[in-house]
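Participant: Whatever this is, show me its structure:
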Amino acid sequence: MSKIIRKKICILNTGGTILARSDKNDDQNGCENGDENGYEAGGLEFLDVFGSILEQFKPDTKKSKKDHFVFADFSLDIITPFSIGSQDMDNAHLLHLGKEAIKASKKYDFIIITHGSDTLEESAFFLSLLKEIKIGVILTASMYPPNDKNYDGTANLEFALKSALKSDIKSVRVAMNGELLEPKKLIKFKSWGKDAFCQSLAFDIGILDFKPFSLPKALPKVAVIYADGQFYPSLYNLKSLKGVVLAGMGSGTLPKNAIKFFSKLKIPVVRSSRVAMSKITSKEVNDKKYGFINANHLSPAKAKVLLMLALSKKSKDIAKYFENF
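Facilitator: Below you'll find the model as predicted:
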């Protein structure tokens, strides 16, 4: 009798609205930290919410046990590295997630990650740049908590699981609202609604397969600074930073006194835009003249991720990484 070959899938559960705990019914729009709507992001156990999804695949009860399930054509392990609202996904958590994903990629055929929606873009982009991850990874989230009548977590996780079973992709994707989205193009353009995520139309090329980094031991301290027409240089003491990302206006424009202030810094300064679908041009701000790095189509949040990884590699030409976007 031939041995059954099952696809080995791992779910890394990191919390978020998709597993939010609430003590009351709430039909309001989802918000991840739960302060207004009275829920705790990541407060529920995975199986309490998603046990019914696994049941539809008919697990072999004799071979399955807590957090490990065996089905006809795949096996599934559920691992919880941490459970938080993703607004608290700091550098330490990001590195922890990277380590867990790399470790899982050596043991499993596919990884699914449940995550909060607030920083889903950053985490997905971060993982997509790590060359140690050579298997398919799908991140998913929800825009509403489990007690909300609009809860989308069940549909999103089921779509992610079915996509993992039938897909042969070897890169990172985000599963939201019935779509598989590419991290580098991913935008959360609304703070509510099942259709809150889309892919930026600013990118005029196909899939961006660009994985130049190994997971670093630490991430350098980089800040994002939001720009408007009134800039106060006296507010900023940036001595402890290793890099800065500017969320400029329009195509990355900045007030004249901001240009003067940031051009004097001895650390890398990346110029991006607060616009959802941006293209940074040098028509009004000459990057070469002022020593800035052009973020091209990357949002400030993703530009920060790329800058941290580039700095951790101690590259002498950080701008070359941004040129790929």
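Participant: Please make it C-alpha for all contacts and neighbour counts, starting now.
Facilitator: Will do.
Participant: from what I can see residue 176 touches residue 156, true?
Facilitator: Yes: using CA atoms under 8 Å, residue 176 is in contact with residue 156, at 5.7 Å.
Participant: neighbour count winner among the two?
Facilitator: More crowded of residue 176 and residue 156, by other CA atoms under 10 Å: residue 176, with 27 against 23.
Participant: Now do the nearest residue to residue 41 once chain neighbours are set aside: how many residues are near it, please.
Facilitator: Leaving aside its sequence neighbours, residue 41 sits nearest to residue 20 (CA to CA, 6 or more residues apart in numbering; 4.2 Å). Neighbours of residue 20 under the rule other CA under 10 Å: 28.
Participant: check contacts around residue 20.
Facilitator: With contact set as CA atoms under 8 Å, 6 or more residues apart in numbering, residue 20 has these partners: 39, 40, 41, 42, 43, 44, 145, 146.
Participant: Nearest to residue 114 among the residues you listed?
Facilitator: Checking the contacts of residue 20 against residue 114 by CA to CA gives residue 42 as the nearest, at 9.8 Å.
Participant: So the closest one sits against residue 48, correct?
Facilitator: No: with contacts counted by CA under 8 Å, residue 42 stays clear of residue 48, the gap being 11.9 Å.
Participant: of these two, who's got more company?
Facilitator: A count of neighbours by other CA under 10 Å puts residue 42 above the other of residue 42 and residue 48, at 27 against 9.
Participant: What are the buried residues along stretch 214-227?
Facilitator: Within stretch 214-227, the residues scored as buried using 16 or more other CA atoms under 10 Å are 215, 216, 219, 220, 222, 223, 224, 226, 227.
Participant: re earlier: shared neighbours, residue 176 and residue 156?
Facilitator: 140, 141, 142.
Participant: circling back: dump the contacts of residue 20 to CSV, plus distance to residue 208 and secondary structure.
Facilitator: Below are the contacts of residue 20 laid out as CSV (distance: CA to CA, whole Å; DSSP: H, G, I helix; E, B strand; the rest coil):
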residue, distance to residue 208, secondary structure
39, 37, strand
40, 35, strand
41, 32, coil
42, 31, coil
43, 35, coil
44, 35, coil
145, 32, coil
146, 34, coil
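Participant: returning to that earlier point: top of the shared contacts of residue 176 and residue 156 by number of neighbours, please.
Facilitator: residue 142 (33 neighbours).
Participant: Sequence B follows; please return its structure for comparison with A:
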Amino acid sequence: MTAKLTVLATGGTIAGIAGSAIASDYDAGQIAIEDYLQDVAGLGLAAELSAQQIANIDSADIGQPVWNALHRATLAALNDPECQGIIITHGTDTLEETAFLLDLTLPASKPVVMVGAMRPADAVGYDGLRNFANAVRVAGDGDAAGRGVLVVMGDRIFGARDVRKVRTRGTEAFRGFPRESVGLVTPSSLEWFGAPWRLGAGPQFDWAENLPEVAIVAAYSGLGAEAMARCIGPHTRGIVVAGVGEGNMPEAVRRELARRCGQGLQVVRASRADEGMVDAEPDDAANGFVASRALTPAKARILLQLLIASGQSDRAAIQRVFNGH
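Facilitator: I've put the predicted structure just below:
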């Protein structure tokens, strides 16, 4: 059976060109999606693909304007009765952030699958076409609905909450935490590791056209309160501390942030470690801090932005939302 799928393209390495099969550098976002689908047509995939170019840029440059356009296009595809699933091509550097943002703001009614590549299209061992073929298989599978936004990379399927980029090179660059992959896929096979967990679920947050400013500050040996304070501008509504260990920070920084919390700043403790939980501590309530649990600093930032945009300011209520992620 041929699935009718919508492809929304944003650029990235999957659409990148190096100019040499063995070059070490390349330009992301060089191939238009219509041209890319001409190459895809030769794979013989069981899908009818329609495409829209949202952007064609390096994912390091993706921000609110592209997110706004991408969200609108994805929501339109979800509401199109002819569309059975959506594929979003995206650069890998910020793929996990876009995936998590869309996961929190879209219904889980149809498959939404994000995909990228670690090597440009003219490189030896280009992984983009295989990843795309895998994404087509997932997006065309009815059991992919009810799982929120999914990421397909390296023959694995990840949930948006869990996925994170852990390597700068090689095609096995993504991992999941606390759940590893939620399924395995090849162009000819698909295996899920469990039942859908969001069947019938709507978006958890309304879309915000202008997300509030939330900064991420990395903790390190010798970080002082003044250096940290310089990261807080006049429009900064929140701070995520990429803390050492389980979200820890120097005492002087803690005192300064606790003072700022008393003035209305929202502060989330996360960890700069690749894997690990940051649980609430007894002092968090007194300090006014929130613990990120399993979320990376980048994802904690997005969740905090959405909470602030929704009007939430109560620390305990914010902590309960983080506990659920």
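Participant: count of neighbours near the aligned partner of residue 63 of structure 2 in structure 1?
Facilitator: Aligning on TM-score structural alignment places residue 63 of structure 2 opposite residue 90 in structure 1. For residue 90 of structure 1, the neighbour count with other CA under 10 Å is 11.
Participant: give me the number of residues near residue 45 of structure 1?
Facilitator: 16.
Participant: next one: residue 157 of structure 1
Facilitator: Residue 157 of structure 1 has 26 neighbouring residues, counting by other CA under 10 Å.
Participant: Determine the three-state secondary structure at it.
Facilitator: Assigned with DSSP: H, G, I helix; E, B strand; the rest coil, residue 157 of structure 1 falls in the helix class.
Participant: got it, and residue 49 of structure 1?
Facilitator: Residue 49 of structure 1 - assigned by three-state DSSP - is helix.
Participant: quick one: it from residue 146 of structure 1, how far?
Facilitator: 7 Å (CA to CA, to the nearest Å).
Participant: higher neighbour count, these two?
Facilitator: With neighbours defined as other CA under 10 Å, residue 49 of structure 1 and residue 146 compare such that residue 146 has more, 23 against 15.
Participant: which residue in structure 2 lines up with the more buried one?
Facilitator: In structure 2, residue 146 of structure 1 lines up with residue 121, judged by TM-score structural alignment.
Participant: Does its match touch residue 11 like I think?
Facilitator: No: the pair residue 121 of structure 2 / residue 11 is not scored as a contact, 11.7 Å apart, by CA under 8 Å.
Participant: tell me which element the residue nearest to the spatial centre of structure 1 falls in.
Facilitator: What sits nearest the mean C-alpha location of structure 1, by CA atoms, centre = their mean, is residue 123, with 2.7 Å. Take DSSP states H and E as the rule and residue 123 of structure 1 turns out to sit in helix 120-128.
Participant: quick check: that helix aligns to which part of structure 2?
Facilitator: Residue span in structure 2 matched to helix 120-128 of structure 1, by TM-score structural alignment: 95-103.
Participant: that older thread, mark which of the contacts of residue 20 of structure 1 are buried, thanks.
Facilitator: Using 16+ other CA under 10 Å as the burial test, the contacts of residue 20 of structure 1 include 39, 40, 41, 42, 43, 44, 145, 146 as buried.
Participant: Helices along the stretch 1-150 of structure 1, start to end?
Facilitator: Listed in chain order, the helices of the stretch 1-150 of structure 1 (DSSP state H, counting those that start in this stretch) span residues 46-56, 91-105, 120-128.
Participant: Need the residues that contact the second one.
Facilitator: Contact with helix 91-105 of structure 1 is made by 10, 12, 81, 111, 123, 127, 132-135, 215-219, as judged by CA under 8 Å, 6+ apart.
Participant: at 6 Å what do you get?
Facilitator: Under the contact criterion CA atoms under 6 Å, 6 or more residues apart in numbering, helix 91-105 of structure 1 has outside partners residue 133.
Participant: can you tell me the mean distance of that helix from structure 2 after alignment?
Facilitator: Superposed on structure 2, helix 91-105 of structure 1 shows a mean distance to its aligned partners of 1.7 Å (mean CA distance after the TM-score superposition for structure 1).
Participant: how about that helix: buried residues?
Facilitator: Those would be 93, 94, 95, 97, 98, 99, 101, 102, 104, 105, for helix 91-105 of structure 1 by 16+ other CA under 10 Å.
Participant: Between its first and last residues, how far does stretch 236-252 of structure 1 reach?
Facilitator: This stretch, stretch 236-252 of structure 1, spans 20 Å end to end (CA to CA).
Participant: Now do the buried residues in that stretch.
Facilitator: Result for stretch 236-252 of structure 1 [16+ other CA under 10 Å]: buried residues 242, 243, 244, 245, 246, 247, 248, 249, 250, 251, 252.
Participant: what ranges do the strands span in the stretch 51-200 of structure 2?
Facilitator: Counting by DSSP state E, counting those that start in this stretch, the stretch 51-200 of structure 2 has strands at residues 85-89, 112-115, 149-153, 156-159, 163-165, 174-176, 183-186, 189-192.
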